[in-house]
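> Okay, here's the prediction I keep looking at, along with the sequence it came from:
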Amino acid sequence: MNTVFIPPLEAAQAKPASTPSIKNLPVNLFGSVMGLAGLGLAWRLAHQYFGVSPVIGEAIGLFAALVFVVLAAGYLVKVARHRQAVVSEFAHPIAGNFFGTIVIAILLLSVVAGPYDETLAQGLWTLGSVLTVALAGLVLSRLFKGRQDLQHAVPAWLIPGVATLDIAVTGGHMPMAWAAELNLFAMAVGAALALIFFTSIFPRLVHQEPLAKAMVPSLMILVAPFEVGFLAYANLFGIDRFAALLFYFGLFLAAVLGFKVFRRDVPFAPSWWAISFPLAALANAALKYAHVQGSPLLLVIAWSILLFLSVALAVLTWKTLGSLVRGKLLAG
């Protein structure tokens, strides 16, 4: 199969292990922060709506913050010692999109920090918003150079667009006078980018060669524009029938993709963290929608997604730590 589908990180999985080095720290590991923070916020909603102990959500959120600090420190060391490796990773037509996981993580952590320190939360959201808009503009500018290979149109393309939507998801309660307009701007940009990228990715997945196995988990990213779009729209305009359409299509897509993604023949790799944030967005959306509608069936669906996500992220965390201890995670 043409290896063009495989970012450097996943391609490395097939090579013999070498001495672990911070040079091999993959940027897509920041997806773990996105998923863990999203899971913590979902359990926070479960506390708010259904009286579940607040300890669960807050503990997961604080763990997500700790993981971010560790990864950020590690990646800064990589920048300092292996600048060219970072430049190459950013310039890669697929792996470069995963830099969006950093800015989304910052935006989500602003919500995690909200109950503890409002100033910190506002600072993180402002920083995350500026970086997100800059990244979206940079990625779009790069695509406008033309002659893009259709085989590079993979679900990871959606990350910068979804990141822009996350500004509106996390900024609904920001008190700054300019925050409301920024949220509208982000919603407009994110929705348009998600639509453009989705309509480019879908034909590639249908008409071109299947994704390499290491990239199969990234298929779940296709769910993110609809569920993150639901959360952003609900923050700005409330939950109406249009919001319901976004939620239900995302739910349908997650169910269909689940049979493609969760297979025994797809080996563990850090790329598996790609499932975490889309499913976390789905869990948050399902809890919000079930709470508004009050339907017993919707409540069962919401709780099923939340519990499945909790188990999945616990397994991914355990496997990632095991890979780190065995020296495989940072092996070239």
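Sure, I can see it.
> use CA for all of it now, contacts and neighbours both
Will do.
> Just the element for the most centrally placed residue in the chain, please.
In the chain, the residue lying closest to the centroid (CA atoms, centre = their mean) is F277, at 4.0 Å. Per DSSP states H and E, F277 falls inside helix 276-293.
> packing partners for the helix or strand that that helix is followed by?
For helix 276-293, the succeeding helix or strand toward the C-terminus, using DSSP H and E, is helix 296-325. On a contact count with 3 or more CA pairs under 8 Å, 6 or more residues apart in numbering; DSSP states H and E, helix 296-325 meets helix 31-50, helix 276-293.
> the helices in the stretch 151-300 of the chain, which residues?
Along the stretch 151-300 of the chain, counting by DSSP state H, counting those that start in this stretch, helices occupy 158-170, 179-207, 224-237, 241-261, 276-293, 296-325.
> Structure two is appended below for comparative analysis:
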Amino acid sequence: MEKQAIEETVLKNKLQYFPISFFASVMGISGLAVAFERYEQVFKLSGRIGLILLIAVYLACILVAITYSFKIIRYFPAVVSEINHPLKANFFPAFSISLLLLSTGTINYQEKLAFGLWVIGTVVHFILTIVIISRWITQKYQILQVNPAWFIPVVGNIIIPIAGIKFVNIEICWFFFSIGLFFWVILFALIFYRVVFHDPLPKQLFSTLFIFIAPPSVAFMAYVKMAGHMDSFARILLYIAWFFVILLLSLPGYFFKLDFVVTWWAYTFPLCAVTIASITAFDLLKVPLFGGIAIGLLILTTLVVVTVFSKTIYALFHNQICVPE
């Protein structure tokens, strides 16, 4: 009876343990929607998979935002605890990145809505960037607290120019691109040092290693948008992203043995980003190999998103997530 009472209490308070990292799911599905939109444009297909996924993303974003808003109202101390957590705090900018990705996906359908999402996403993300970098400077962190999720707050600025080039002066886009690129280099050195020379990441964070793929992929897309062509620097960014895909896919035993956690969504957006980058590269250069890579990555990414989504639904209904750690 006591065990049953505890389980009922946990279920009743599930909202209290709803993690901010759930916005990573919105990022992943948004990335897949944009990937299919881009694929359908470049390969001249008449399908509407991208649009269907975009609608699903809006529903997912609204659902996650409303749920987390209720958590703020009812369990504000739990939200403060997440904000002050050295890992969880880095997932708050996933909300602003989700808005930026929605803007990117919406721009071909409703430009005014896309602009509004872009403005809100940009302002919120820049504020979070300042807040989190200030915290890094003023607070003391241990090297074992560093992990790939630290990319999200600052390197996320690279996403801003992708849709922003349509709305504002290009110099504003270069400003955000420069911030993201600069901190990508710094944080990559720091995180790689932590991964190689210190204790392994906790198993709950193994999936965040896939975040290594995202910065060069997104930087490639933003750069070619602003430069208007694919030059040597763009190639370097793309090939770095491909290298990390090869590296991480060469370690299947490192990932397949893991139990599901919400951070599995870290697999999704980076793979979406490198898929979109590959489709863009094929569109610019028309190299058949690039087209084959793009199609292969789109299939892989779709399978990963579907798998993680299915496991998330299963875990929700079997009381495996949104519970005390």
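Noted; the coordinates are in hand. Everything quoted here is computed from the prediction, not taken from an experiment.
> Once they're superposed, tell me the TM-score.
Once superposed, the chains reach a TM-score of 0.93 (TM-score structural alignment, normalised by the length of structure 2), with 314 aligned residues with a CA RMSD of 1.6 Å.
> Could you identify which of the helices of the stretch 151-300 of structure 1 is most buried?
Of those, the one with the most neighbours on average (mean count of other CA atoms under 10 Å) is helix 158-170, at a mean of 29.
> residue range for it in structure 2?
Mapped onto structure 2 using TM-score structural alignment, helix 158-170 of structure 1 covers residues 151-163.
> Buried ones in stretch 130-148 of structure 2, by neighbour count?
I132, V146, N147, P148 (16 or more other CA atoms under 10 Å).
> one step back: leaving out chain neighbours, which residue sits closest to the residue nearest to the centre of structure 1?
G35 (4.2 Å; CA to CA, 6 or more residues apart in numbering).
> Look up how far R147 of structure 1 lies from that neighbour.
34 Å (CA to CA, to the nearest Å).
> now Y116 of structure 1: how far from H47 of structure 1?
Y116 of structure 1 sits 17 Å away from H47 of structure 1, going by CA to CA.
> Looking at those two, which is more packed in?
The residue with more neighbours, out of Y116 of structure 1 and H47, is H47; 16 against 10, by other CA atoms under 10 Å.
> which residues sit in contact with the more buried one?
Neighbouring residues of H47 of structure 1 by CA atoms under 8 Å, 6 or more residues apart in numbering: S53, P54, G57.
> Can you find the partner of it in structure 2?
Counting by TM-score structural alignment, the partner of H47 of structure 1 is E40.
> Same check on R81 of structure 1?
R81 of structure 1 maps onto R74 of structure 2 when the alignment is built from TM-score structural alignment.
> Give the burial count for its match, as a bare number.
Per other CA under 10 Å, the neighbour tally for R74 of structure 2 reads 13.
> Contact partners for it?
R74 of structure 2 makes contact with Q16, according to CA under 8 Å, 6+ apart.
> where's it relative to L15 of structure 2, distance?
9 Å.
> likewise R135 of structure 2?
Taking CA to CA as the measure, R135 of structure 2 falls 27 Å from L15 of structure 2.
> Then A33 of structure 2?
Distance from A33 of structure 2 to L15 of structure 2, by CA to CA: 28 Å.
> With neighbour numbers in mind, choose between these two.
A33 (29 against 18).
> gap between that one and K12 of structure 2?
With distances taken as CA to CA, A33 of structure 2 is found 34 Å from K12 of structure 2.
> Which residue in structure 2 aligns with R326 of structure 1?
When structure 2 is aligned by TM-score structural alignment, R326 of structure 1 is paired with H318.
> Much appreciated, bye for now.
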